[in-house]
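Asks: no FASTA, just this:
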């Protein structure tokens, strides 16, 4: 798998496009997220990692305007906001690409590219689809992202998983996204197709977008990430730049080093399990910061 691995894009280090300061979300008595700090800058990939139930989905919903935060401050371009709908987020340049991609498998690629935002021509009330312009624009935008498709008339469902993800990314960029949220884009893909998606994540960063890459795979995150935030049980366990953390440390935080150390101790009591062959994890409990 080959992707860009250099940290920082053309505008890395500038003021955040999106910033969370102690943000949390409660559903009645259930606290799904608490005290999360996050900064998304142009030309950088911010990776948010966590196991199932860590709070990644709640975080996505807050930033994309689906749910309102109940604590802390959410800022866009330095100004505090309380988004009420995904449309408000889109109007401010925040676009989310979910795992289902919001595509219609039997429709052509170009039609899916403009789904819900079709171009028309002619006078009202007999306006009609401007098919030629949509095909031309879709082809130009896909090629600008390095995506070359021989036939834009083919149903998007015939493309590979990596290609469909790439089309969704290019679509979001075309419609004005400044902050791109990618929800587990490589979760259901093989090694080769994951590489395709990671390449286009790097391409989006190089075009100056702020990318939020949600994943549970630390190896994928480390290939393209500039900053890493690890969520655990709704709180921020780790927040570190690329130069501050190694892949091994990132993997340990993601896996829950203290819990693995406790598991190794329990396995030592089981007959037939040779714990000496397992990695040394006892010191991880001391290295792991308090939530």
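Replies: In hand now; what should we look at? None of these values were measured; they are calculated from a predicted model.

Asks: only C-alpha atoms from now on, for both contacts and neighbour counts.
Replies: OK.

Asks: tell me where the stretch 101-250 of the chain has strands.
Replies: 120-121, 128-129, 179-183, 210-215, 227-232, 235-241 (DSSP state E, counting those that start in this stretch).

Asks: nearest to residue 171 among those strands would be which one?
Replies: strand 179-183 (10.9 Å; CA to CA).

Asks: against which helices or strands is that closest one packed?
Replies: strand 94-97, strand 210-215 (3 or more CA pairs under 8 Å, 6 or more residues apart in numbering; DSSP states H and E).

Asks: and for the shortest one, what are the contacting residues?
Replies: Contacts with strand 94-97, where a contact means CA atoms under 8 Å, 6 or more residues apart in numbering, come from 60, 63-64, 89, 168-169, 172, 177-183.

Asks: one step back: for residue 111, find the nearest of the helices and strands packed on strand 179-183.
Replies: Among the helices and strands packed on strand 179-183, strand 94-97 sits nearest to residue 111 (CA to CA), with 17.2 Å.

Asks: just to revisit the earlier point, okay if I get the strands of the stretch 101-250 of the chain as CSV plus mean neighbour count?
Replies: Listed next are the strands of the stretch 101-250 of the chain as CSV, based on neighbours: other CA atoms under 10 Å:
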stretch, mean neighbour count
strand 120-121, 13
strand 128-129, 12
strand 179-183, 26
strand 210-215, 26
strand 227-232, 25
strand 235-241, 19
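
Asks: take this one as well and set it beside the first:
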């Protein structure tokens, strides 16, 4: 198995009287796609916010590349090498693909010691190279994002997250509300992220998608670990039992933990 990149130990999160997460452990390795699944209210979104720096945990430790990390702001996660693509994508429909990719990190031509006009040609070339590397197919990088399909928009959002050269990419429900063809496009992109050596965490409700592209699946139930399964040896029934808390075939009442 590839090197461990991100490790969570005993992560807890409390909102007033509500305990959203309790002693959650999670490991994510380079070159693997790990699915995070669970019923509504299981704590998936809260855990993602802890990792992305949006809402720091109230207990536990986060380790990145073997070192303790403090993620108190989104900027901390980005600086460390953690990129997050949220379900709403945060794209500007009125801007073209190039300007969406470089929004907030625009490149400018140098005029002596001073920054000049936007380097539109350079940004366009970089956008084309990145999308070509990821095998993302769009009509043009100069058309408004509003005219793209759902799968193409998701691909642009994922591509934008890679401009900072992250080691970890968090994808929040990347195939939600997509058609069959669009879903296949995004799943292929997840495979290519793995092949680039990135550690990919996929938050999903769709077990078909999870079993199609992920290496392992971690289950949260009521804010706690409910099992981690190797896709190669686990069944969907195992995962569903962990999600719902149903008895397993062994009658233990808990999901059996399997790892490589």
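Replies: Arrived safely. Owing to the predicted nature of the structure, the values given are computational and were not obtained by experimental measurement.

Asks: about what we covered before: can I get the strands of the stretch 101-250 of structure 1 in JSON lines with distance to residue 113 of structure 1?
Replies: Formatted as JSON lines, the strands of the stretch 101-250 of structure 1 follow (distance: least, CA to CA, whole Å):
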{"stretch": "strand 120-121", "distance to residue 113 of structure 1": "14"}
{"stretch": "strand 128-129", "distance to residue 113 of structure 1": "14"}
{"stretch": "strand 179-183", "distance to residue 113 of structure 1": "16"}
{"stretch": "strand 210-215", "distance to residue 113 of structure 1": "20"}
{"stretch": "strand 227-232", "distance to residue 113 of structure 1": "30"}
{"stretch": "strand 235-241", "distance to residue 113 of structure 1": "34"}
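
Asks: which of those sits closest to residue 28 of structure 1?
Replies: strand 235-241 (17.6 Å).

Asks: hmm, residue 255 of structure 2 is touching residue 249, no?
Replies: No - shown here, residue 255 of structure 2 and residue 249 do not form a contact pair, counting by CA atoms under 8 Å, at 9.4 Å.

Asks: so the two - more neighbours on which side?
Replies: Neighbour count, other CA atoms under 10 Å: between residue 255 of structure 2 and residue 249, residue 255 has more, with 26 against 12.

Asks: helix, strand or coil for the more buried one?
Replies: coil (DSSP: H, G, I helix; E, B strand; the rest coil).

Asks: residue 150 of structure 1 matches what in structure 2?
Replies: Under the alignment (TM-score structural alignment), residue 150 of structure 1 pairs with residue 139 of structure 2.

Asks: tally of neighbours for its match?
Replies: Residue 139 of structure 2: 9 neighbours (other CA under 10 Å).

Asks: and for residue 65 of structure 2?
Replies: 15.

Asks: what's the closest non-adjacent residue to the aligned residue in structure 1 for it?
Replies: Using TM-score structural alignment as the criterion, residue 65 of structure 2 maps onto residue 77 of structure 1. Among residues not flanking residue 77 of structure 1 along the chain, residue 17 sits closest, at 4.9 Å (CA to CA, 6 or more residues apart in numbering).

Asks: aligned counterpart of the one you found in structure 2, please.
Replies: With TM-score structural alignment as the criterion, residue 17 of structure 1 matches residue 5.

Asks: state the distance from the residue mapped onto residue 32 of structure 2 from structure 1 to residue 111 of structure 1.
Replies: Here residue 32 of structure 2 is matched to residue 44 in structure 1, going by TM-score structural alignment. For residue 44 of structure 1, the distance to residue 111 of structure 1 (CA to CA, to the nearest Å) stands at 30 Å.

Asks: those two: which is more packed in?
Replies: Neighbours of residue 44 of structure 1 and residue 111, each counted by other CA under 10 Å, are more numerous for residue 44; the result is 31 against 21.

Asks: against residue 284 of structure 1, how distant is the more buried one?
Replies: Distance from residue 44 of structure 1 to residue 284 of structure 1, by CA to CA: 29 Å.

Asks: same question, residue 250 of structure 1
Replies: Applying CA to CA to residue 250 of structure 1 and residue 284 of structure 1 gives a distance of 12 Å.

Asks: the helices in structure 2, which residues?
Replies: 44-52, 74-80, 97-101, 120-133, 150-161, 180-195, 207-213, 236-244 (DSSP state H).

Asks: list the buried residues of the fourth one.
Replies: Put plainly, it is helix 120-133 of structure 2. 123-124, 126-128, 130-131 (16 or more other CA atoms under 10 Å).

Asks: mind putting those residues in TSV, distance to residue 215 of structure 2 included?
Replies: Below are the buried residues of helix 120-133 of structure 2 laid out as TSV (distance: CA to CA, whole Å):
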residue	distance to residue 215 of structure 2
123	34
124	34
126	31
127	29
128	30
130	25
131	24
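
Asks: just the closest of those to residue 180 of structure 2, please.
Replies: Among the buried residues of helix 120-133 of structure 2, and counting by CA to CA, the member closest to residue 180 of structure 2 is residue 131, at 21.2 Å.
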